[in-house]
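>>> here is a sequence together with a model predicted from it:
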Amino acid sequence: MSSLSDHRALVLLSGGQDSTTCLAWALARFSEVETVGFDYGQRHKIELACREVVRQALAQPTPKLPGRLGADHLIALDALGALSDTAMTRDVAIAMDDNGLPNTFVPGRNLAFMVFAGALAYRRGCKHIVLGVCETDYSGYPDCRDDTVKAMQIALNLGMEARFVLHTPLMWRDKAATFALAEALGGAALLDLVVAETHTCYLGDRSQRHAWGYGCGHCPACQLRADGWSRFRAEPPRG
């Protein structure tokens, strides 16, 4: 069995709102945190550049986020993009497919992410794997569901003879609650970082700045984020 440290965590960091909030969550709980990203030919590849900005901003420990940010890993999954005929990997209009799922769904994407993250965590001695998936405010992707993650945890532990723990801090939080969590974790500075520097827009548009961040303002990802920001700002003051 691999020697996994209970103090070490690996965060799947895409450069988006959810994974950035999860990185802060991990830094608040684990003393050593590493990150991993995936290049699968995504249409919104700009998110990979956002990862670096986020990491630089969170590189120095703070009283609220005392964990040390360690190595970053970027894994190329070109085969996944080549296999996929979706609006996330092709220049096609975003729409609903006949199976009831949006055509932004990349079959097997999050499953592959978890497998590769598990292999990396095994090598790096990270017991904890943190993902920003959610089935509260989401696009209907079946690989974001709680049951999927629990099943993958069992499969990884059986297949690698390990005792990984997969954490999904946002699983039961909507986007408004995710903004609130960022503020609770890192105050105004982290909230500003999430708004200004993370990327969500499926079209990769960073030419238009809105109150909730950059994006086209029309794709499903932008609409979810905009609605969440509006509800977050409408809530009574916290604290």
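Received, thanks.

>>> alpha carbons only for contacts and neighbour counts from here, please
OK.

>>> helices of this structure, start to end?
17-27, 46-57, 78-83, 109-124, 146-160, 175-197, 220-234 (DSSP state H).

>>> who wins for proximity to E135 among these?
Relative to E135, the nearest member of the helices of the chain by Cα to Cα is helix 146-160, separated by 7.2 Å.

>>> against which helices or strands is the closest one packed?
Judged by 3 or more Cα pairs under 8 Å, 6 or more residues apart in numbering; DSSP states H and E, helix 146-160 is in contact with helix 109-124, strand 165-167.

>>> let's see that with 6 Å instead.
Helix 146-160 is packed against no helix or strand, with contacts defined by 3 or more Cα pairs under 6 Å, 6 or more residues apart in numbering; DSSP states H and E.

>>> give me the most central residue, the chain.
S19 (2.9 Å; Cα atoms, centre = their mean).

>>> residues contacting that one?
S19 makes contact with 13, 132, according to Cα atoms under 6 Å, 6 or more residues apart in numbering.

>>> now it: how far from P237?
Per Cα to Cα, to the nearest Å, S19 is found 25 Å from P237.

>>> same check, this time on H218
29 Å.

>>> more neighbours, those two?
The neighbour comparison of H218 against P237 (other Cα atoms under 10 Å) goes to H218, with 13 against 7.

>>> in stretch 71-82, which residues are buried?
By neighbour count on 16 or more other Cα atoms under 10 Å, the buried set for stretch 71-82 is 72-73, 77, 80-81.

>>> right, so the helices of the chain: which one is the most enclosed?
helix 17-27 (a mean of 26; mean count of other Cα atoms under 10 Å).

>>> please name the nearest non-neighbouring residue to T20.
What sits nearest to T20 in space, not counting adjacent residues and going by Cα to Cα, 6 or more residues apart in numbering, is L13, at 6.5 Å.

>>> number of residues surrounding that neighbour?
31.

>>> residue contacts, it?
L13 is in contact with 19, 35-37, counting by Cα under 6 Å, 6+ apart.

>>> make a markdown table from those residues and add distance to H167 to it.
Supplementary listing: those in a markdown table, determined by distance: Cα to Cα, whole Å:
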| residue | distance to H167 |
| --- | --- |
| S19 | 12 |
| T35 | 14 |
| V36 | 15 |
| G37 | 17 |
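
>>> then this one, side by side with the first:
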Amino acid sequence: MTEKALVLFSGGQDSATCLAWALSRFDHVETLGFDYGQRHRIELECRDDFRRTLPADWQAKLGPDHTLALDALKEISDTALTRETEIAMREDGLPNTFVPGRNIVFLTFAAALAYRRGLRHVVGGMCETDYSGYPDCRDDTIKALQVALNLGMAQRFVLHTPLMWLDKAQTWELAEQLGGRKLVCDIVEKTHTCYKGERGELHPWGHGCGACPACELRARGWAEYETRAHARMHPPRNGKLADD
């Protein structure tokens, strides 16, 4: 049986890694992005460029890219991702980049599209390890939503979250395992994560302002990934590093 998947592909690091993960497992993979008035809408514009860099065997499995407009999310939310306001922590301990209901809405619309397209597997980059405390990124939320979607649509969708228990360094490592250093370089150069939407300078870890929480998290993960890679290439000898 042909296994088909739909990947929530924003154009950022996590979703690009999830796309590679899906292409390594499923026979046919389509992608879906959401335009909800986000400040960093430039991420959506990176998707085509990244998709074109994928190797030929993955290209053969790659289906259409879809974009859905969800302007209502911007209208009903007052967050630093949908308004030109300073990024800060709220009194309840959540960052003001949290868009209430976003992932629940995304996965619901993704399931509706998957229903129409005959796609059983839905893949998202939600993560409970390196995250900002967003409640809709938690594993319990995704599991509960899978039950609700299957009951409400009389289907047997499977919601996959391959990054759920990985930190950012491990996400970089997963990308390397899936597609080698070329995939890592393509993610660095052709995806976008910065909350402020600044393409700007190309840092070792990618484009961005370098100061927002998304950039800081990506940079820290990259540094740890490089440290781990160096340790693997230069294991200790007699209690000393090989290059000491």
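Right, received. Where do you want to start? Being a predicted model, the structure only gives us computed values, none of them experimental.

>>> TM between them?
Once superposed, chain against chain, the TM-score is 0.94 (TM-score structural alignment, normalised by the length of structure 1); 231 aligned residues with a Cα RMSD of 1.2 Å.

>>> output the buried residues of stretch 71-82 of structure 1 in JSON lines, with distance to G228 of structure 1 appended to each entry.
Shown next, in JSON lines, are the buried residues of stretch 71-82 of structure 1 (distance: Cα to Cα, whole Å):
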{"residue": "D72", "distance to G228 of structure 1": "29"}
{"residue": "H73", "distance to G228 of structure 1": "30"}
{"residue": "L77", "distance to G228 of structure 1": "31"}
{"residue": "L80", "distance to G228 of structure 1": "30"}
{"residue": "G81", "distance to G228 of structure 1": "29"}
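
>>> quick one: what's aligned to R199 of structure 2 in structure 1?
Under the alignment (TM-score structural alignment), R199 of structure 2 maps onto R206 of structure 1.

>>> actually L107 of structure 2, sorry about that
Aligned partner of L107 of structure 2 by TM-score structural alignment: M114.

>>> any idea how far G186 of structure 1 is from that match?
Distance from M114 of structure 1 to G186 of structure 1, by Cα to Cα: 27 Å.

>>> show me the contacts for the closest residue to V165 of structure 1 other than its chain neighbours.
Leaving aside its sequence neighbours, V165 of structure 1 sits nearest to H128 (Cα to Cα, 6+ apart; 4.9 Å). By Cα under 6 Å, 6+ apart, the contact list for H128 of structure 1 reads 9, 164-165.

>>> cutoff 10 Å now
Listed by Cα atoms under 10 Å, 6 or more residues apart in numbering, the contact set of H128 of structure 1 reads 4-11, 26, 30, 33, 118, 121, 163-167.

>>> any idea how far it is from A155 of structure 1?
15 Å.

>>> cool, and W229 of structure 1?
36 Å.

>>> E183 of structure 1 now?
E183 of structure 1 sits 34 Å away from A155 of structure 1, going by Cα to Cα.

>>> next: V115 of structure 1.
Between V115 of structure 1 and A155 of structure 1 the computed distance is 9 Å (Cα to Cα).

>>> what's S230 of structure 1 aligned with over in structure 2?
Using TM-score structural alignment, S230 of structure 1 lines up with A223 in structure 2.

>>> name the nearest residue to that match, sequence neighbours excluded.
A169 (7.7 Å).

>>> what sits against that neighbour?
130, 217-229.

>>> structure 1: which residue goes with that one?
Aligning on TM-score structural alignment places A169 of structure 2 opposite A176 in structure 1.

>>> and its match, how close does it get to R163 of structure 1?
Taking Cα to Cα, one finds A176 of structure 1 at 33 Å from R163 of structure 1.

>>> likewise for A26 of structure 1?
A26 of structure 1 is 18 Å from R163 of structure 1, by Cα to Cα.

>>> T193 of structure 2: what's it in contact with?
10-14, 40, 42-43, 199, 206-209, 212-215, 217-218.

>>> 8 Å instead, please
Each residue near T193 of structure 2 by Cα atoms under 8 Å, 6 or more residues apart in numbering is listed here: 11-13, 40, 43, 207-208, 214-215, 218.

>>> and what of K168 of structure 2?
130, 217-218, 220-222.

>>> in structure 1, what stretch matches stretch 132-148 of structure 2?
With TM-score structural alignment as the criterion, stretch 132-148 of structure 2 aligns to 139-155.

>>> who's in contact with the matching stretch?
Contacts of stretch 139-155 of structure 1 (Cα under 8 Å, 6+ apart): 101-102, 105, 108-111, 114, 133-135, 164-166, 171, 220.

>>> repeat the analysis, applying 7 Å as the threshold.
With Cα atoms under 7 Å, 6 or more residues apart in numbering as the contact definition, stretch 139-155 of structure 1 has outside contacts at 101, 105, 110-111, 133-135, 164-166, 171.

>>> list buried residues within those.
Counted by 16+ other Cα under 10 Å, the contacts of stretch 139-155 of structure 1 give 105, 110, 133-135, 164-166, 171 as buried.

>>> closest one of those to D85 of structure 1?
Ranked by distance to D85 of structure 1 (Cα to Cα), these are led by F105 at 9.5 Å.

>>> the closest one pairs with which position in structure 2?
For F105 of structure 1, the residue aligned by TM-score structural alignment is F98.

>>> run through the residues that contact that match.
With Cα under 7 Å, 6+ apart, F98 of structure 2 has these contacts: 79, 134.
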